[in-house]
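J.: Sequence and predicted structure are below.
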Amino acid sequence: MNQHLFIAPVDIQSPRWQQAFPSALIATDAAQLAQAGCVWMLLRDTDDFAQLETLAKSGVKTIAMTLVESAEQARLALEVGASGYVHYLAAPVVLEQVAQVVAAGGMWLGADLMRQLVLATARSIPAVPANATRATVNGAKVDLSQLTSRELAVAELVAAGKTNKEVARELDITERTVKAHLGSAFEKLKVRDRLHLVLVMAAKT
């Protein structure tokens, strides 16, 4: 994912994009798509979502950019295949972080938006038996019994939408310990982020 292509109207293009990626291509359409390993697209109307979906389905990594961040727009962007969602004026260092996460197969959202989506997702999924030890996600079995009791406790609280600080307070452990348990749970369950964890924990059977 070496070459980055930014698609946006001329009057909304930002110099920060090439500050983050000096060799980035900046265009008003996807004419140079063949040269890109990652496409950053500014979302303004429903037509942009359709184009974003087409790009994502073509197999290219896509990142949605926005003029004003909103949980609903972020959800729609992810639903049509975007691997990330970020403000178009994000600092170069943030853009670099987004690219690294997406290149590694992850999904990028700002912390506040991630929390909103995790909470919304957790609330929309029916409750499952607390003693369940297996889950099926996208047809693949996930064995929750491989988690230690503390890793499972942390995972369940995070999947319920709690922050690391709230989990630490509830379990009477440090935030550093929460991060360690969460990282271990992510690795064992092969999940990429908190939203993915919500789906895994909700799929317990």
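T.: Nice, thanks for sending it over. Nothing here was measured: the structure is a model prediction, and the numbers come from that model.
J.: contacts, neighbours, all on C-alpha from now
T.: Fine.
J.: ranges for the helices of the protein?
T.: For the chain, the helices defined by DSSP state H cover 16-20, 46-57, 71-79, 92-103, 111-124, 149-159, 164-171, 175-189, 194-202.
J.: which residues touch Phe49?
T.: Contacts for Phe49 were tallied using C-alpha atoms under 8 Å, 6 or more residues apart in numbering; they are Leu43, Leu76, Ala77, Val80.
J.: and what of Ala90?
T.: Counting by C-alpha under 8 Å, 6+ apart, Ala90 has contacts Arg16.
J.: Next one for the comparison:
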Amino acid sequence: MNHLFVTQDQALMPRWQAAFAEAKCVTSEQAEAWAGADTVVWVLKEEHAADGPFLRRLAQRATVVVLSMIPENSAAMEALQQGARGYAHALSPADTLKQIATVVMNQGIWVPPDLMAQVMGSTWRLLNGDQQVQSSVLEALTQREREVALAVAKGASNKVVARELDITERTVKAHLTAIFSKLDIHDRLQLIIKLTGKGASEKVSNAPSYSSSK
């Protein structure tokens, strides 16, 4: 797997190379020339904020992740619309960068937690989730897990779930881990599909996997 970082700021490379030792700092021209199916191209938003055509061209040849020093949900949506498969903070820890790479190279999409909540809420409403909840799925969970699962599916962030249920965010994450294991799923979008019984739907089952930290 090749990792190309499109930036003029060489000072950032040691941080990124902590995740990918062989990562290269390249120009936009080099990125387009070297991009391929086995390449993740990481683009620093602050240097290419308005260059939609550049992102679209890259996305046709490689997997693109946009990095930003000041992440914003609107910018994340714009990046995804241009073909990027991920959007994250430019100073993300090495472990997070590795997780992002794994997700996007497996046809998933990595977005910030706040945006994730918006995506999940919209998907739940689109699928008419409140009327489609599968009782047989909920029966596999404890009462508290059901509360967490439904809140997350409706678009609540971990912080909101923790506040509403008067538990810690760490406990919310633990419940999500248990829920995913019991339902044999891997992310929040799959949770919605499982809860609504839409797994057989061609349109939904072929949707990309959206990920962020649990």
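T.: On my side now, so go ahead. Not measured: the values here are computed from a predicted model.
J.: most packed of the helices of the first structure?
T.: Most buried of these by mean neighbour count (mean count of other C-alpha atoms under 10 Å) is helix 194-202; its value is a mean of 22.
J.: From Gly155 of the second structure, how far off is the residue nearest to Ala156 of the second structure when sequence neighbours are not counted?
T.: Residue nearest to Ala156 of the second structure in three dimensions, not counting chain neighbours: Ala117, with 5.7 Å by C-alpha to C-alpha, 6 or more residues apart in numbering. According to C-alpha to C-alpha, to the nearest Å, Ala117 of the second structure stands 4 Å off from Gly155 of the second structure.
J.: One more: Ala90 of the second structure?
T.: 25 Å.
J.: for Ala31 of the second structure, same thing?
T.: Separation of Ala31 of the second structure from Gly155 of the second structure (C-alpha to C-alpha): 36 Å.
J.: Quick one: map Ala71 of the first structure onto the second structure.
T.: Mapped onto the second structure by TM-score structural alignment, Ala71 of the first structure lines up with Asn73.
J.: From Gln17 of the second structure, how far out is that match?
T.: 26 Å.
J.: Kindly report the same for Ser201 of the second structure.
T.: Ser201 of the second structure is 41 Å from Gln17 of the second structure, by C-alpha to C-alpha.
J.: try Phe180 of the second structure
T.: Phe180 of the second structure sits 32 Å away from Gln17 of the second structure, going by C-alpha to C-alpha.
J.: what does His48 of the second structure give?
T.: Distance of His48 of the second structure to Gln17 of the second structure, given as C-alpha to C-alpha: 21 Å.
J.: What's Gly161 of the first structure aligned with over in the second structure?
T.: Match for Gly161 of the first structure (TM-score structural alignment): Gly155.
J.: At the geometric centre of the second structure, which residue do we find?
T.: What sits nearest the mean C-alpha location of the second structure, by C-alpha atoms, centre = their mean, is Trp110, with 2.0 Å.
J.: still on that earlier bit, for the residue nearest to Ala156 of the second structure, list the residues it contacts.
T.: The contact partners of Ala117 of the second structure, taken as C-alpha under 8 Å, 6+ apart, are Val152, Gly155, Ala156, Ser157.
J.: got it, and Gly106 of the first structure?
T.: Residues in contact with Gly106 of the first structure (C-alpha under 8 Å, 6+ apart) are Ser83, Arg192, Asp193.
J.: give me that answer again for 10 Å
T.: By C-alpha atoms under 10 Å, 6 or more residues apart in numbering, the contact list for Gly106 of the first structure reads Ser83, Gly84, Val98, Ala99, Gln100, Val191, Arg192, Asp193, His196.
J.: Need the residues you listed in JSON lines (columns: distance to Ser14 of the first structure).
T.: Below are those laid out as JSON lines (distance: C-alpha to C-alpha, whole Å):
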{"residue": "Ser83", "distance to Ser14 of the first structure": "21"}
{"residue": "Gly84", "distance to Ser14 of the first structure": "18"}
{"residue": "Val98", "distance to Ser14 of the first structure": "16"}
{"residue": "Ala99", "distance to Ser14 of the first structure": "17"}
{"residue": "Gln100", "distance to Ser14 of the first structure": "20"}
{"residue": "Val191", "distance to Ser14 of the first structure": "33"}
{"residue": "Arg192", "distance to Ser14 of the first structure": "29"}
{"residue": "Asp193", "distance to Ser14 of the first structure": "29"}
{"residue": "His196", "distance to Ser14 of the first structure": "31"}
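J.: Test my guess that Leu189 of the first structure contacts Thr148.
T.: No: using C-alpha atoms under 10 Å as the test, Leu189 of the first structure is too far from Thr148 to be in contact (12.0 Å).
J.: Can you list the buried residues in stretch 23-43 of the second structure?
T.: 23-26, 28, 31-32, 34-36, 39-43 (16 or more other C-alpha atoms under 10 Å).
J.: actually stretch 130-141 of the second structure, not the one I wrote
T.: Buried positions in stretch 130-141 of the second structure, judged by neighbour count with 16+ other C-alpha under 10 Å: Val133, Leu138, Leu141.
J.: Format the residues you listed as a markdown table; extra columns: distance to Ala62 of the second structure.
T.: Shown next, in a markdown table, are these (distance: C-alpha to C-alpha, whole Å):
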| residue | distance to Ala62 of the second structure |
| --- | --- |
| Val133 | 38 |
| Leu138 | 39 |
| Leu141 | 40 |
